[in-house]
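> Got a predicted model here, sequence first, then my questions.
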Amino acid sequence: MKPSTSSATGNTQQSPTENDNRKPPPSPLKDNITSIETRLMDYIGQKFDALSVNLADFKSSVNSQLETLSNTVATFEQRIRQLEFKTTELSKQNEENPEITSLNNTISSLHEQLNAQDQFSLRNELEISGITEAENENLCHIIATTAQKIGVKISEDDIDMINRVGTRHDTNNQPSTTQSRPIVVRFIRNSKRNEMINARRVRRNLSTTDIDLKGPQNTIYFNERLTKTNRKLFRDARMRAKEFGYRYCWVKNGQIFIRKEGQKYAKIIRNERDLNELQSGQSFK
């Protein structure tokens, strides 16, 4: 028998070099990914181009609006300067115009006369502060007791009106000096009011303990009732008096007085002009 050969059996094996040179078949998945990446990059590029255009338009719009605003501001500033100039000129003309000056003086005089009339209507009224406010208080009894302590005899016939004035504070039914409103007493006669004030000056240490009121001991003060204008004027006068060396500042019969230590006569403060004369050193009666 003849020996069989490997070629005859059909089992001939290829060399490793031939197997390595063979290319793998194309992958559909890879082609799809590449296509998606390409389309995505094109889309992103288009969006960036559109955004660049929008930013350029926005920048141009903002610059245009800023320019318009700047021009508007410049116009307003020019108008303001013109108005300030006109106002200054008008003020100068008013100061130089005797008719306007006379009119202003007349208006000021009328205000002072009205204030004087209002003050005269308060000539019988006494303002008492420092008395603790309480619910269901008997003001007539409190005032009668206070008057008795300073040696003044009063009756209900002497009193025309009595009440607390000012904004009411919620004290939660607890006595409070800081929240107590002042008491205003309108007497029938001015002489009785003045008698109360003079007696209080003698009894300097009058307090709520002296009239048997509950709560902390508080000093009781008597003052003439003043108009709103005169209250402010009196407050300013006290400040100016302290500033310019006037030791005394007080109210009597609705008029405000100041006096330096050693001076024989007091000065009357009727208005703001009198206060300004204190500062300038001018003398007035």
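It's in.
> use CA for all of it now, contacts and neighbours both
Noted.
> packing partners for the helix or strand containing T34?
Applying DSSP states H and E as the criterion places T34 in helix 28-96. With contacts taken as 3 or more C-alpha pairs under 8 Å, 6 or more residues apart in numbering; DSSP states H and E, helix 28-96 sits against helix 98-120.
> Tell me the buried residues in the helix it packs on?
115-116, 119 (16 or more other C-alpha atoms under 10 Å).
> quick one: that helix to chain centroid distance?
Relative to the centre of its chain, helix 98-120 is centred 30 Å away, using C-alpha atoms, centre = their mean, to the nearest Å.
> Helix 28-96 and that helix, what's the angle between them?
If you take axes from the mean of the first three to the mean of the last three C-alpha atoms, to 10 degrees, helix 98-120 sits at 90 degrees to helix 28-96.
> take the one below as the second:
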Amino acid sequence: MQEIIEQLKSDLNDKEQELLLNDVDITNLPEANGENPIHTALLVASKLGLNIEERDIVSAERVGARRISAADPVTTPGLLPIRPRRLVVRLARRDLRDRMLASARSRRGATSADLDLPGPPMRFYVNERLTKQNGQLFRQAREIGNRLGWKYIWTRRGRILARQKPGDSVCLIRSEVDLRQIFETPTKSCK
């Protein structure tokens, strides 16, 4: 019975992840009061060298809890959060999302300079959006992998993948059980 429940949970997570295949997460992007998230997403796309239009964005919004800064509002007007909330952008087509991710990879180190955002320029990151379960699993995999010296741990289309070193086979991580099996005996569990 427990196996069936775990399988159903896994299937639900896979379906949820499939619904997020057109979404990207933009993190560490300065946030201001009254900003237009769609405009901000267009600015980021432009900074990454993509020419997309407003109609290519289905939705864009800041998600997460807003943490108020203890900074003096007189010296830092418009800056509220200590750490800006992430900007979640849903694009109209998957190929746009893939192009945005590829552009972000090729322009690593892009900053918020020239985006007319408040505060000093900050390096921002564009990643594919993961379900809560996959996000937690990915963080755990990176922590364990870094501790054990694994060179590559990444996501592709919502799947968590790992490779110990170049030339090794790629391991698919779908659950905490996979984490234990893969990182304890990497050569036996990867296909």
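Now that the structure is in, tell me what you want to look at. Note that the structure is a prediction, hence the values are computed from the model and not measured.
> now the buried residues of helix 98-120 of structure 1 in a markdown table, with distance to F234 of structure 1?
Output for the buried residues of helix 98-120 of structure 1, formatted as a markdown table (distance: C-alpha to C-alpha, whole Å):
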| residue | distance to F234 of structure 1 |
| --- | --- |
| N115 | 14 |
| A116 | 14 |
| Q119 | 13 |
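> which ones are touching V89 of structure 2?
By C-alpha atoms under 8 Å, 6 or more residues apart in numbering, the contact set of V89 of structure 2 is 23-26, 38, 41, 57-61.
> from the residues you listed, which ones fall inside strands?
Among these, DSSP state E puts 23-26, 57-61 in strands.
> could the residues you listed go into TSV alongside distance to R159 of structure 2 and neighbour count?
Converted to TSV, the ones in strands among the contacts of V89 of structure 2 look like this (distance: C-alpha to C-alpha, whole Å; neighbours: other C-alpha atoms under 10 Å):
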residue	distance to R159 of structure 2	neighbour count
D23	14	25
V24	15	22
D25	16	20
I26	19	20
I57	24	20
V58	23	14
S59	23	16
A60	23	21
E61	24	16
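> Now flag whichever of those residues is closest to R108 of structure 2.
The closest of the ones in strands among the contacts of V89 of structure 2 to R108 of structure 2 turns out to be I26 (C-alpha to C-alpha; 13.0 Å).
> Ignoring the adjacent residues along the chain, who's closest to that closest one?
V126 (4.6 Å; C-alpha to C-alpha, 6 or more residues apart in numbering).
> re earlier: from the contacts of V89 of structure 2, which two are the most distant?
Taking C-alpha to C-alpha, no two of those sit farther apart than I26 and V58, at 15.3 Å.
> Give me the residues contacting stretch 124-140 of structure 2.
Outside stretch 124-140 of structure 2, the residues that touch it by C-alpha under 8 Å, 6+ apart are 13, 16-17, 20-21, 23-29, 88, 101, 104, 109-112, 154-155, 157-160, 174-176.
> Now do that stretch: which range of structure 1 does it align onto?
Aligning stretch 124-140 of structure 2 against structure 1 (TM-score structural alignment) gives residues 220-236.
> Now that stretch: buried residues?
Going by neighbour count (16+ other C-alpha under 10 Å), the buried part of stretch 220-236 of structure 1 is 220-227, 230, 233-234.
> The residue positioned nearest the centre of structure 2: which element?
The C-alpha lying nearest the average C-alpha coordinate of structure 2 belongs to N127 (C-alpha atoms, centre = their mean; 3.4 Å). According to DSSP H and E, N127 of structure 2 maps onto strand 125-128.
> next one: that strand to chain centre, how far?
Worked out by C-alpha atoms, centre = their mean, strand 125-128 of structure 2 lies 4 Å from the chain centre.
> how big's the offset between it and structure 1?
When structure 1 is superposed, strand 125-128 of structure 2 averages 0.7 Å from its matched positions, counting by mean C-alpha distance after the TM-score superposition for structure 1.
> what about P166 of structure 2, distance to T155 of structure 2?
17 Å (C-alpha to C-alpha, to the nearest Å).
> Please consider this matter closed, and thank you.
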